[in-house]
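Engineer: what follows is a protein structure lacking sequence information:
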């Protein structure tokens, strides 16, 4: 169970702090909710039912530790490159599922695949697909927010930290 003050990652909302646990009534049913405040989006609030194990267990987790972040970076640098998915529909499905799942190691591999393709196309003076750009930005946002929070650095410094620790 989570407690007030815990830092968690909630699905695609990114890093959140549990600001309180409150009771809310809908109809005749009163339930307890975690009140999540996204760390990097102060105008948002997310309510997660405490008693809904399916939601809590699949969509919410504690943020990583520094050691876990460094392990993810190391594992990605150990030659786990992802091949480009040429079929647009399959690539879209893969990207959407990877973003939804939120597995940070898979997101890192997704970013690597998209970045490699973007660089390739740039050399050929061709345009990167707008959808692929959007997937890359969303994956980078999730990675940058959690890694910055855990490492105590600015989100803009995360890519440099990763690059420095990959080599």
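Structural biologist: Okay, I see it. It should be emphasised that the depicted structure is a prediction, and the values quoted were computed from it without experimental measurement. Residues are numbered from 1 along each chain as shown.
Engineer: rest of the way, CA atoms for contacts and neighbours
Structural biologist: Will do.
Engineer: distance from the chain centre to whatever helix or strand residue 96 lives in, please.
Structural biologist: In this assignment (DSSP states H and E), residue 96 forms part of helix 88-101. Averaging C-alpha positions (Cα atoms, centre = their mean, to the nearest Å) puts helix 88-101 14 Å from its chain's average.
Engineer: show me which residues of it are buried.
Structural biologist: Neighbour counts over helix 88-101 (16 or more other Cα atoms under 10 Å) mark 95, 98, 99 as buried.
Engineer: cool, stretch 59-73 as well?
Structural biologist: Those buried within stretch 59-73 under the rule 16+ other Cα under 10 Å are 59, 60, 61, 63, 64, 69, 70, 72, 73.
Engineer: pasting the second one now:
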């Protein structure tokens, strides 16, 4: 069980702080809920049940794990699937897995594809760009919190790793 003040990772909502734990009634059922505040969007207040079969709340990755995640940006991209629907389906499965290493590999592949296309004066598909817009702020924020650095430093680090490898 988490406590008030803990920083947690909440699936697609990213890094959140537990502001309170309260009993609330939703859909006619009274339960104990974590009251979460998103660090990505401070106006966003979330309620998450304290007791649930498969919690989507996890601890923030450790500094060591964050460093392993960053290492993924040194690797060449995974093979690009030209079939957009298959690619998007595969990416959604990766996101649902909450596996930070796999998410970083996916982001690495998409970012490298974007750079390749831009060198040919082309653009990434809107679906792939939308996915980056959704995932990057969350990934960068968690890495920043875990490594105790700013998001801007994380962004520069990722850009340098991709450029140098």
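Structural biologist: Alright, I've got the coordinates. Note that the structure is predicted; figures quoted are calculated from it, not measured.
Engineer: got a TM-score for the two of them?
Structural biologist: Put the two chains on top of each other and the TM-score (TM-score structural alignment, normalised by the length of the second structure) is 0.87; 163 aligned residues with a Cα RMSD of 2.1 Å.
Engineer: strands of the second structure, residue ranges please.
Structural biologist: Secondary structure of the second structure (DSSP state E): strands located at 7-10, 14-26, 29-38, 45-49, 57-59.
Engineer: wait, which of those is closest to residue 79 of the second structure?
Structural biologist: The stretch from the strands of the second structure with the least distance to residue 79 of the second structure (Cα to Cα) is strand 14-26; that distance is 27.1 Å.
Engineer: in the second structure, what range does the helix holding residue 96 of the first structure match?
Structural biologist: Per the alignment by TM-score structural alignment, helix 88-101 of the first structure matches residues 84-97 in the second structure.
Engineer: so what touches the matching stretch?
Structural biologist: Residues from elsewhere that reach stretch 84-97 of the second structure (Cα atoms under 8 Å, 6 or more residues apart in numbering): 11, 12, 81, 102, 103, 106, 127, 128.
Engineer: can you do 10 Å?
Structural biologist: Counting contacts by Cα atoms under 10 Å, 6 or more residues apart in numbering, the residues outside stretch 84-97 of the second structure that touch it are 11-12, 56, 80-81, 100-107, 125, 127-128, 131, 135.
Engineer: what's the distance between residue 89 of the first structure and residue 96 of the first structure?
Structural biologist: In this structure, residue 89 of the first structure lies at 11 Å from residue 96 of the first structure, with Cα to Cα, to the nearest Å as the measure.
Engineer: try residue 32 of the first structure
Structural biologist: Residue 32 of the first structure is 31 Å from residue 96 of the first structure, where distance means Cα to Cα.
Engineer: then residue 154 of the first structure?
Structural biologist: Remark: distance between residue 154 of the first structure and residue 96 of the first structure (Cα to Cα) = 27 Å.
Engineer: likewise for residue 11 of the first structure?
Structural biologist: In this structure, residue 11 of the first structure lies at 13 Å from residue 96 of the first structure, with Cα to Cα as the measure.
Engineer: next one: residue 12 of the first structure
Structural biologist: Plainly put, residue 12 of the first structure is 11 Å away from residue 96 of the first structure if you go by Cα to Cα.
Engineer: straight-line length of stretch 52-68 of the first structure, end to end?
Structural biologist: Counting by Cα to Cα, the terminal residues of stretch 52-68 of the first structure are separated by 27 Å.
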